[in-house]
Every structure is written in structure tokens, then in C-alpha cells.
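Enquirer: Fold the stuff below for me.
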Amino acid sequence: MAWSLRNIRRYPVVAATVLVGVIGLLLWAGGWAAGVQWLFSGFALVVAAVQAVGMVKDIMRGHWGLDILAVTAIVATVLVGEYVAGLVIVLMLSGGEALEDYANRRAKRELDALLTRSPQRAHRVDGDRIVEVDVAMVAVGDVLLVRPSEIVPVDGELVSAETALDESSITGESVPVEKIAGDEVMSGSVNGQLAVEIRATATAEASQYQRIVVLVRQAAESKAPVVRLADRYAVPFTLFSLALAGLAWLLSGDPVRFAEVLVLATPCPLLIAAPVAFIGGMSRAARNGVVVKGGGVLEQLARARTVVFDKTGTLTKGSPTLVEVRTEPGFDENELLGMVASAEQYSSHVLATSLIAAAHERGILLSEAGWARESATNGVVARIGGREVVVGKFAFVAQHAPNAARTGIESGQLAIYVAVDGRFAGALLASDRVRDNAASTIDRLGALGVRNTMMLTGDAQATADHIATELGITRVRAECLPADKVAEIAAIGERPVIMVGDGVNDAPVLAAADVGIAMGAKGSTAASESADAVIMLDDISRTVRAVSIGQDTMRIALQSIWLGIVLSVALMIVAAFGLIPATAGAAIQELVDLATILNALRAIGQRRDIARFTRVDRPEAVTAAVG
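Expert: Next comes the predicted model:
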């Protein structure tokens, strides 16, 4: 009962139309046929008048829509005495809105799931007690208990020995991910069958899942370009329908033919197909780890011809890794790396983590410093094992070791110099490695029609050229300031242009591009907010998914629109010969609406995702399945 009342309130015109129909049947059964005609005709004209008011307002704003056909069809059926057909058209229009609402709810399932599953409570470990707190009260460093099958409330690192997490709602990965102590865990993932403890590394507001929720809410509230897409066909379809209906009337001399043709020209397929397809495409993108902030973004992605990449953190990993240790006489490689990594424990530089990780990989035990101090942008000085260790730029190290000498490096590399007790000890060479899937991403974008590639970076020209050559990027602009990047984007002729970046300095150019895509997993909030789409994983290949989903969505939207047009035109031609009565035509048009909705729902595309993206992104899974 509650469900019925809720739907009556949600769709009052549908409910009123059904009620009028039932009353009409009772009047007809009682022998009052004239009353039925007056009831049906009056109700249909009232609905037509309401629709006409909105139509006139739209026309005054310069927007010529498809509702003129619906209003004309209702009025025509009433004037020629086909009052039953008039009521059926009203039911079709109001029912079409209900069907659209149902389809939208079905298509937004993944978007809504993100919002409704947002963690609300957390179990904080306070000594020997477990205290349940609001997730907003969790602070960085808090130890939290996550029970079996619970959602991880905030980003953190695993304290317990091991667990398995379902990250499907975040990454789209259907296989549980094994984690061991020290591994990062993302908020929004679902814990396995073991209760575990995690240490919070971010507040709820700054956590991965909450960032996704905010972006998804923006996407859900944005309006797809339904009107623009449908109205491309509105005027010619309206003129054709009115001309065909007028010709049928002229040749037959029967005004009923005019109504019979227009009944089958009602615009529901055009009005419903586009929004359902776009919302389905947005839902599909969210399920694949890409939050798209509006249907217009999907349309631009579908037509994109140029892609521009930032370098650091986008095409490269953004964290240089150690490639070589060059020592001076009297120093051993592992000895030098151990001293450097021990000193870097007290540095905030981006290289510190990489050097410490390299030492751990070699099984080198790090030492605590007797004292340490960091010189911002230059390096760090620390007392390690009774020896003074200086690590940093050449000029900084040379101040402590006059015999320091520059070492030769290849393009794309950088050197970290070391002095021990006032004596030059050697240099460590690091390189920011290109992402493993960067080259394949560019190739696959080219296969989708995005063949013009460009790199914009603030890095040195030699380093940028080296990366571009390795990846096959055709155009490079290095040593760019943010304003330079915006100017370069504006000068590109092959549009629409996609810009992919991750840093704060990328925010202006992401906003300036036709489609700005931010690497949101580790990128800046500013970049995510200014972008049109956000990749919520540290995976550049999701750019390919975004373009592919945009193309699929546009194709399905246009297919659905043309399906409605072709079916309607064919039926109108048949009706022009008097072979389809007005009442039957109204009922048949409802089936056309249903066919277009079902076709548009294909934009959700779950089966295609499994078949296509598993095959492309995880070839080892396919190999295992075949084996």
C-alpha cells in the first residue's frame, strides 16, 4: 500500500489518467456514452493546455522542442472525435515520464550505491576498549577495528598481519585483494572474513571514498545534454510529421487521418532515449573507476581527436626510483646506500621514500640518527653511526666536501650527491620511470580515433623529449608554466581536446581543455575539482575506458533515437493510408517507447565491460581461463 501511495504521489498525472479511464468505463457500462466523451475530451484538453504553457515558455526562450507534436496530437484527436485515443496519448506521455524515471533509477544504480554505502560509524581502539564513534571524528593515527564484511571507514594502513579486501566499488576489480601488514587500505572497500585493525592515514573528509562520493554527487546532479541531442532532430521530425499528417488529410479528405498520423508521431522516443543512455553511461563510467561530471563530458569524449598529457605523475610514476649507486674509492655500494637511506628518514623530499625503499629491497638495515637537520630544497645532514652524512644537490654537498665532482647522467635521470665526514663519497642516480601501461594507453587511444598526442610539462626539454620518444608522442612543449599550458591548449586545432593531469599546476589547463581528466587517486584536490572527469585509481589506462564508454554511450543514444524515428515514421506512413486507427496507434506508440528505453539501457554496459576490459586490461586472466 505504501509503495502504491508513493508512486501515486510521484506520478500524479498517470494516476489521474488511470482514474479518469476507470470512471469512463463505469459511465460507458451505465449507458452514458456522451458523458464518457466529455470526460475524456475535457481531461485530455486540460493536460494539453498545461503542456502548451510549458511549450510556449520554451519557444519564447528560443527553444523549439518536440512537445509541440504531443500537444497537436491530443488536440487533433479530440477535435475529430477520437477521444479515447486522446486519453491514450495522455497516458502515453505521462507513462513515458514514469518509464523514464524507472530507467533512470535502474541506470543510476552504481552511482546511488556509492552514496548510500558511505561509511557512517567507526570502531576506534582506545586502550583495551573499542569505542564506536562517528566517522567524522576519526583522526589521523587512530587505530580502528574493522569487523568482518564491514566497510573500511577511512584511508589507512593495515596493522594486522593480513586480510582480503573487496575493492570492487572503488576500483571495479571483482577479485578480492590480499593485503599484509603495512599495506594501504582504501576507505569504501569491504573487509573479508577476519576482523582487522588499521591505522588511519587520513580523515573521513580527505579519504578516497568520501572524495568519490562528493564527485559522484556532482555528477548525479549535473544535467546531461538531453535537450541539445534530442533537439537536433526535433524541428525536422516535427515538420515531417505535420507535413505527412496534412498530406494524408488532403489526399483522403478525412481529418481523422491527420489525427491518426500524429498519434504515431508523439516524441517520447526522442525525449526518453537520450537521458537514459547518458545516465547509463555515467553509471558505467563510475563502475569503471571514472567519475564523469555530466553527460556533456561523455559527448565530448566520444568526439575527441587530441589528447594532451602532463608528464610527472601522469605518464610517469611521479616517484623516481634508484637505478645506480656510483661510489668513490673506499666506499661500498650497500654501505653508501644504507647511510643515505638512514639520513633520508629525516627528510620530507619526494626522493626520500624511494631511497629508503631501495635500501629495504636490498635488505639493508637502517640506523637511527644521532641528530639530523634538513635544508629545504637542498638536502639533509645527519649523524649516522658517528659519521656526518650529507645528501642532496651537488652545490649543497660541495659546500661540505670540496673534492665533490659532478657525475654524468643520461636523459631522464637525476643525481643525488653524498659526502661522508667532509669527503665526497659518490652519487646515487634515480629516474622517474614511465608507467608500464602508458605506451599501450596511447596506442589504444589512437585506435579509438584520438590520434593527435601532445605532452605539456614544466620539466627540462631533454627529459621531456626522452619520455616523448619512448612513448611515441608527436608533440612536446617543455619548461611550461601553467599559463603556457593553457595557451598551448587554446592553440590546438584538432578538437575536442582531452587533457590528462594530476597536479595543482594542472588545474587551470584541465579547466581550459574541452575535457579535463584528473588522476584523482594521488592527484591534488584542485585538479579533481577543475576537471570534467576524475580517474579514481592510479591507472592512466582508465582514460581509454572513459573514451570508449563515451563513444559507446553516444552510439547507443543515437541508435535509440533513430530506432524511435524509423519505427514512428514507418507507422505514420501506414497510418496515412488509414490502416491504423487512432486508438490502436496510440497503444502501438507505447511499444515504440518501450523499445527505445530498453535499447538505451544498453549504455549501462556491464557485460561489455567484462568482455572488453578484462580482455584488454588483464590478459593474464584470459590466459588462465583458457588454460
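Enquirer: make it CA atoms for all contacts and neighbour counts henceforth
Expert: Fine.
Enquirer: Spatially nearest residue to G318 (excluding sequence neighbours)?
Expert: T312 (5.0 Å; CA to CA, 6 or more residues apart in numbering).
Enquirer: same question, A527
Expert: Using CA to CA, 6+ apart, the closest residue to A527 is A507 (4.4 Å).
Enquirer: Check the gap between the one you found and D532 for me.
Expert: Separation of A507 from D532 (CA to CA, to the nearest Å): 11 Å.
Enquirer: Over to L239?
Expert: 36 Å.
Enquirer: More neighbours: those two, which one.
Expert: With neighbours defined as other CA atoms under 10 Å, L239 and D532 compare such that D532 has more, 25 against 12.
Enquirer: Can you tell me the element the residue lying closest to T72 once chain neighbours are set aside falls in?
Expert: Once flanking residues are discounted, T72 sits nearest to L262: 7.6 Å by CA to CA, 6+ apart. In the assignment (DSSP states H and E), L262 maps to helix 255-263.
Enquirer: Can you name every helix or strand that the helix or strand following that helix contacts?
Expert: Moving toward the C-terminus from helix 255-263, the next helix or strand (DSSP H and E) is helix 268-287. Packing contacts for helix 268-287, counted by 3 or more CA pairs under 8 Å, 6 or more residues apart in numbering; DSSP states H and E, involve helix 83-107, helix 109-116, helix 168-171, helix 226-252, strand 290-292, helix 295-303, helix 542-576, helix 582-600.
Enquirer: Second input sequence below; structure requested for side-by-side comparison:
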Amino acid sequence: METPTPEGRLSKLREFWTNRQMVIIACVALAGIAVHLILCYVIHSGSPSYQIPLWVVLVFGGIPLVYELLKKLAKREFGSDLLAGISIVTAAVLGEYLAGALVVLMLSGGEALESYAVRSASSVLRALAQRIPSIGHRSQGGQVVDVSLSEVAVGDTLVIFPHDICPVDGVVTEGRGVMDESFLTGEPFQMSKTPGSEVISGAINGEFALTIRATRPAADSRYAKIMQVMRSAEQNRPRMRRLGDSLGAFYTPLAVLIALGAWGVSGQSSRFLAVLVVATPCPLLIAIPVAIIGAISLCARRGIIIKNPVVLETIATCRTAIFDKTGTLTYGRPRLTDQIVVSGADAVHILGLVASLERYSKHPLASAILKSATEAGVTLQEVAEISEPPGQGILGTVAGHTVRIASRGALAKFPVAGSDQIPSHAGGLECFVVIDDRYAAAYRFRDEPRTEGVSFIKHLNSRHGFKRLLIVSGDRESEVRYLAEQIGISEIYAQKTPEEKVTIVRAETAKARTLYVGDGINDAPALMSSTVGVAIGQNSDITTESAGVVIMDSSLEKVDEFMHISRRMRRIVLQSAIGGMVLSVVGMALASGGLLSPVAGAVCQEVIDVFAVFNALRAAIRPKELSDFGDATT
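Expert: Have a look, this model is predicted:
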């Protein structure tokens, strides 16, 4: 693990204090307002003491906030929060302490909510770092010695104890067992391991100890590479302007200009104060957070966890949808559909030889073959030796026969008798069996698309405005293309590593805002690099930490529900914010003409706030329909 620099520690400490300060200010404001209301309406205090809690809020909460907003003003940043700062000062000058305290509460609460989204991104790195061990068990001179990962060199012999996490990439030299590689591959399979099998860092060992030979130092392991990509993805996370800031960018200067104009024309400073009181952007500061929190609550009740509230504001603007394949558009359970054997061969005998060898393969198709062998009642036999060189398939000796299982491309590299009997390509996944250097059989597999996949993909353009749909997958091109044809997607990227996925997602995000949907740890960097990342299911803690949205059920229908909830929330927010601003502008015009005093302006603004907030509360209410494709239920 990297040691943070003094500058990095200072930056993190400063960020921690700023986030904590916002929470403290929000709590002080809430407590002060509550005490004020109790003194005023429960105890019926007639002395000025009932104002003291509000003075405390304005001093200890308002002054720090106004100071921060003055720094923004110096940088020429004109957001809705800047007008809130002016409103705090104006409320204090006018003696409208309750209104000022409410603005303090809304401003600090919004900052605290936004800081939570930033902290959730950094927790991805912590989750990754916690999974990798800090030491390795190196075997030397007949003894096992614990050493730090930085001391592990290529060629070192390491022992992986039961249930340990593999610290480096390597090759098994002794022992037999299984490893869970789902955290890295995204495939929910237990991979059998025997001498000659490859192991990858981050995989979880099973019940039996394995001895491996390190093939890469820890810094160059697959797991370390993913961590590097994750850091880069976090640093290059898209910067998004909040909706309130976008609206406030023109509303704030407009309000200040109207106030100054009223003062300049009339010569009365009270009109300047009256306009600013009416202009207090509570529809932006209150209605928007209320609508967002309501939408988050509705999503949670539907099994959709919103980890970054910004996604609710931005998903409606996404125009490119990028999907992982396995486990996202498919169920992630490939099955053996066809066994095409040469004339006169025994299909059951061949399946027995293949399944015996595939027990030790890390390829996801191995599970499909083993399942078919189990269903056929085939007895597996012992494998004498095994090797699986990259790109050459798997080779081993089973019951005295040399058995090779390889892809079409890999098979062309070796002299194979009877190769003229190999069937033509039919799409989807396939592998070929060679026994004693003679072609014996072709196996075809299908990872079936989700039942709702076709209707979901078909409606994305017409109902949600997506212009481009892509599949970016680590699987073979033939299988990816087969699925794409089945569900109606024309653009595909196959056989891509996590690093390559990030490059593609960044390039697409530079052209238009992107939605990325995936389910494995290998999707985590891409999820962070997209505008909106949606993780389906709960297979990986790291994936769900890196996504802005987590769909608890493995369902595309829930993705559609999220988009509908977001679109409805955005519509409600615009109604509340723009409607409130329009009414505020009318009020400002009346105040500038002397028709509204500062006190009457404050009352007018409160009425506008009530309407805006009540409208925003609708975001938490479940509408009649939440999905609009296929046979989706509501």
C-alpha cells in the first residue's frame, strides 16, 4: 500500500474538517430553530430571549458560511448559494432571524449531502486495499516465512493457505483445489486448480492449501493494475454542475441587479433589502434537496440504492448507454446446447474426457460442461498432467488419452487430423475437442439474454432519449456479437480488459454523457469513469461502492424504474425551482416599486417556499407507473 505524503494527509485532514464542519453547522441550526420555536410557541416567552438561539445560529453557522461564500464571490462564482449568503446577511440586518437560520440550515445541509457523495468515491480505494493481503507466505529452505508483498519476486514459491486471498499472480506447482475468482472476473464460478493452473491475485482460495510460483511481482499483478485504473478513474471522475447552481448562475446576478436598481432609482435602502428578502432562493435551497431526498427514499423502497445523489439530476441528460454483457444483459450462466461429435464417436465418452479435464480450467465454460456431465451421469476420471498456456486452450492426459480443448483460432495453430470435419461458425461461444491429435467434437454454448432485455433495449431510444447503445465486454467477439444481434445492439467492443473498458468509456463520455451498467469488479473502474454508473446485483462490494446507483435485484426493469424516478424528480424540481423563481421575480418587481416592505417581502417569500416545498414532496410518492417497456410490472 502507498504511504500518503504530508501534503496528502493535510489535504485529507482539511477535507475531513470541512465535511464535519458542515454537519456541525446543520445540527446547530436545527437545534437553534427547534429551541426558538419551543420558546416562542410552547413556553410563550415574551422577552427577547426567544431570539437568542437564532442569534447563536447566525453567529456560529452564518458567519463561517458567509465567509466561504465571499471567497466564491472573489473567484466570480455566482451560484444559488451565493445569493443565500447575501440573504443571511440581509435577514440579520432586517431582524428576520428565523429566515436567516433556515437559510443556514438548508445551505449547510446541502453541503453535507454533497460531501457524502465525494467520500463514497474514495471508499472504493479503501475497499480494494482492504482485500489484498499485506504479506505473502514464502517457502524457502523447507520453511514458510511471512514476507511483505514488496519482497516477493518473480520465481518465488508461495503457499496459499485455505481461505487466504492470493497475493500475486502465479502458477500452481503443488496441490489441488478451487479458487473463487468472481471478484476479479465477474463470473460467478469456482475455478478448479491443479499443478500447471494459473492463479490471479485477489482470488480467494478454497479448502485446501496450494503452492504457487510467482509469475509477476505484486506491483504488476492483475489486482494492482485494477487498483491503478481505479485511482485514475477517481481522479478523472466527470465534473458535474448541480441543477441548483445552474439555475442560480443567472438568478443570482438578476436578483442583485434588480435590488441595486431599486435602490438606485428610489434612493431607499429599504427597497434593496426588500428585494433581496423576496429573492432568497429557498425554492432552490429547500425544494431541490427535498425532491432529491424524496426520490432517494422512493428508490430505496424499490430496491434501488442511490449512493451519489448527483445521478438523479444527470441520468436524464445521458445520451450513450454502455453495457457489460455477462450478468448484465445475460444471466451469466452459459449452458452447453450442442455436442457435435465426429461420425462413429461416443458422445458420452468424449464428454467424460472433456469434463475430467475441464475441472481444472479457469474458463467459465468449464462449469457448463461439468453441469452437462453431471446431468448425463458421467464418471470423471483422474488427470495425469495439465497445462493451459495463454491462447492455446487446455491440454492434459486423461485415461491414457491426450486431450486438448481449444477455440477455433487456437486450434489452427496445431496439426490436427480430421480438421476438415470442423463445422462452420454458428455464432455464440464454442470450443473444440481434439483427442490424440485427432478432431473429435465441437461444443456450442449459449449465455441466454435476459427475458426483458430485448424490450428494455428497444425502448431506450424512444422513451429515454439514448442515441447510442454499446456493449463493452471481456468475452469473445463471437459471443458478444451473438448477444448483440439477439437484443438489438449494433455497436460492440469484445475481449476488453478493465483498462481498455475505461479508455472506451472515457472516450464516449467526452462526446456525450454516458450511462454504464455492469455487475463485476472488472466493471468498477468503468463505472467510475462514466457519467452515471449503475451496478446490478450485490456480487461485489467494490463494484457497488464505485457505482452511483446499486440495483439490489439483478433486473433491467429496476434500471428503467430508476430512470423514470429520476425523470419525474427532475420535472418536479424544475416545477418547484423555476416556478418559485418566477414568483420571486414578480415579488422582486413589486418590492422594487415600493409595493412590498421588507417584512411583507419575507412573508411573500415564505408563501412561495411553502408551495415549492409541497410540490417537491411529491417526489417521494410512488406514481401509478414506474416502467414502460415489455411486460414490466408497476
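Enquirer: Could you pull up the contacting residues of E328 of the first structure?
Expert: The contact partners of E328 of the first structure, taken as CA atoms under 8 Å, 6 or more residues apart in numbering, are F424, A425, G426.
Enquirer: With M455 of the first structure as the reference, measure out to V308 of the first structure.
Expert: 6 Å.
Enquirer: oh, I was asking about S568 of the first structure
Expert: In terms of CA to CA, S568 of the first structure sits 48 Å off from M455 of the first structure.
Enquirer: now G408 of the first structure
Expert: 26 Å.
Enquirer: do A533 of the first structure as well
Expert: Counting by CA to CA, the gap from A533 of the first structure to M455 of the first structure is 19 Å.
Enquirer: Compare these two (neighbour count), which wins?
Expert: The neighbour comparison of A533 of the first structure against M455 (other CA under 10 Å) goes to A533, with 28 against 23.
Enquirer: I'd say that one and A518 touch.
Expert: Yes - taking CA atoms under 8 Å as the definition, A533 of the first structure is a contact partner of A518 at 6.5 Å.
Enquirer: how about the residue nearest to T72 of the first structure, what's its match in the second structure?
Expert: By TM-score structural alignment, L262 of the first structure lines up with L276 in the second structure.
Enquirer: Likewise for R555 of the first structure?
Expert: Aligned partner of R555 of the first structure by TM-score structural alignment: R571.
Enquirer: The closest residue to S94 of the first structure other than its chain neighbours: how many residues sit nearby?
Expert: In space, and not counting its chain neighbours, S94 of the first structure is closest to V14: 5.4 Å by CA to CA, 6+ apart. When neighbours are counted by other CA under 10 Å, V14 of the first structure registers 22.
Enquirer: What residues does the corresponding residue of the second structure for V14 of the first structure make contact with?
Expert: The alignment partner of V14 of the first structure in the second structure, by TM-score structural alignment, is I33. Applying CA under 8 Å, 6+ apart to I33 of the second structure gives the contacts P53, L54, L98, A101, L102.
Enquirer: State the distance from the third one to G8 of the second structure.
Expert: In this structure, L98 of the second structure and G8 of the second structure are separated by 40 Å, where distance is defined by CA to CA.
Enquirer: From the neighbour counts alone, determine which of these two ranks first.
Expert: Of the pair L98 of the second structure and G8, L98 is the one with more neighbours under other CA under 10 Å, namely 21 against 11.
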